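> no sequence on this one, just coordinates:
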């Protein structure tokens, strides 16, 4: 059973799509990448896979439409991390107390890692899909939540950046390389592999196994 609702986040009135499954074992908040929004089809596909595993999801817009047109704001990791924290603060009563995970793509992964570093008592797990954890370099050593980095094997530049960031993480960590996948995981079966890896990670660290 799925319970869908809309929530409003922060002083900018950012829109969020909250889905609570019943029974629910945890909640995963999504941070989309540059040039995307809460309507990201890739994130929604992963979210639906997590819902089938008994995890609630929140997909929300990190930026207003005007901000999204400003390239500087799209790559302003501090701003994006603040929006992540605002989303955590805006969670309604039905989501309070649930084990919490963060799923970030591209620049959203950096924002998720910064938020995890600042809320070590709240965030139990982080997953990055084709992310830019290097953009959260100053916060990586402070992340306590177990962190999974998923990278496409045919995305060499981002893979190198992830390997460098991986060395800076001091928490439980893993890097998974999806063979033949490019940055957007558009290849047949690639996103399904991402969803399976993420689902296993969250189930293992949000106490749902």
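Everything's here; your move. Here the structure is a predicted model, which is why all the values come from computation and not from measurement. Residues are numbered from 1 along each chain as shown.
> going forward, measure contacts between C-alpha atoms and count neighbours the same way
Fine.
> what residue is smack in the middle of this structure?
Against the mean C-alpha coordinate of the chain, by Cα atoms, centre = their mean, the closest residue is residue 103 at 1.7 Å.
> I'd assumed that residue was in a helix, is it?
No: counting by DSSP: H, G, I helix; E, B strand; the rest coil, residue 103 is not found in a helix; it is strand.
> so where do the strands sit in this structure?
Taking DSSP state E, the strands of the chain run over residues 2-9, 14-21, 26-31, 55-60, 100-105, 123-129, 147-152, 173-178.
> gap between stretch 80-93 and the chain center?
Centroid separation between stretch 80-93 and its chain, computed with Cα atoms, centre = their mean, to the nearest Å, is 13 Å.
> coming back round to it: turn the strands of the chain into a markdown table, including distance to residue 72.
Compiled in a markdown table, the strands of the chain are given as follows (distance: least, Cα to Cα, whole Å):
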| stretch | distance to residue 72 |
| --- | --- |
| strand 2-9 | 21 |
| strand 14-21 | 19 |
| strand 26-31 | 17 |
| strand 55-60 | 20 |
| strand 100-105 | 18 |
| strand 123-129 | 22 |
| strand 147-152 | 25 |
| strand 173-178 | 29 |
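> adding another structure so you can compare the two:
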């Protein structure tokens, strides 16, 4: 691939059909699925996608809820439903890679808030297909203990400086993981969690994690 590729993927999720926006830069090194449930969790996924693309990583922005489903709060917390839909999207990507409709790329998952346990569960289920995960906030223990114990993908958890309860809960959950894991707290120098400085820190740490782990994971898998 020598030019950027932008397209909309239609993903069948049971009786529901969802759309996801795919962007592949020229000669992509990897692909990260940016999962969210409803409107962008921090209204920052689009900007994060730009940062990842500059690092040579393609992105798939995937809203796991339809517009009618977004009105009901319970849907945003339904880890089982959302993980199932994320797996449907992953299955389509793998199928298109197998058919050479997409380049074969290592895949990472990124989720924030309610989607943090969703991406952890999906990665645990497809443990040979997901090479790295980044969670921004949220409670990863909601993925379920079984999935925490079976997760092998390197996991980075980013939390706000004032999110002591979330941080403590995620530290407990991380102790259940056998694979590579790391938790980083938003530095005090980033001002407020919604500030531009905070976003720059999140974007930098996210891109660094994927750049470091996705290519390494592929070489390890083939060894």
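Yep, that arrived. Everything quoted here is computed from the prediction, not taken from an experiment.
> returning to that earlier point: the equivalent of the residue nearest to the centre of structure 1 over in structure 2: what's it in contact with?
Under the alignment (TM-score structural alignment), residue 103 of structure 1 pairs with residue 110 in structure 2. For residue 110 of structure 2, the residues meeting the contact criterion (Cα atoms under 8 Å, 6 or more residues apart in numbering) are 32, 33, 34, 35, 116, 119, 133, 134, 135, 136.
> the alignment partner in structure 1 of the first one and residue 54 of structure 1, how far apart?
Under the alignment (TM-score structural alignment), residue 32 of structure 2 pairs with residue 28 of structure 1. From residue 28 of structure 1 over to residue 54 of structure 1 the distance is 11 Å, taken as Cα to Cα, to the nearest Å.
> more neighbours: which of the two?
Comparing residue 28 of structure 1 with residue 54 by neighbour count (other Cα atoms under 10 Å), the higher total belongs to residue 28, at 28 against 21.
> surely that one and residue 102 touch.
Yes: Residue 28 of structure 1 sits in contact with residue 102 when judged by Cα atoms under 8 Å, with a separation of 5.3 Å.
> list the residues that contact both of the two?
Residues touching both residue 28 of structure 1 and residue 102 by Cα under 8 Å, 6+ apart: none at all.
> and residue 137 of structure 1, how many neighbours?
Neighbour count of residue 137 of structure 1, defined by other Cα under 10 Å: 17.
> what sits against it?
Residue 137 of structure 1 is in contact with 165, 168, counting by Cα under 8 Å, 6+ apart.
> aligned to it, what sits in structure 2?
For residue 137 of structure 1, the residue aligned by TM-score structural alignment is residue 144.
> where's its match relative to residue 199 of structure 2, distance?
When Cα to Cα is the yardstick, residue 144 of structure 2 and residue 199 of structure 2 sit 29 Å from each other.
> repeat for residue 175 of structure 2
With distances taken as Cα to Cα, residue 175 of structure 2 is found 27 Å from residue 199 of structure 2.
> same check on residue 6 of structure 2?
Using Cα to Cα, we find residue 6 of structure 2 at a distance of 25 Å from residue 199 of structure 2.
> neighbour-wise, which of those two wins?
Higher neighbour count among residue 6 of structure 2 and residue 199: residue 199, with 19 against 14, using other Cα under 10 Å.
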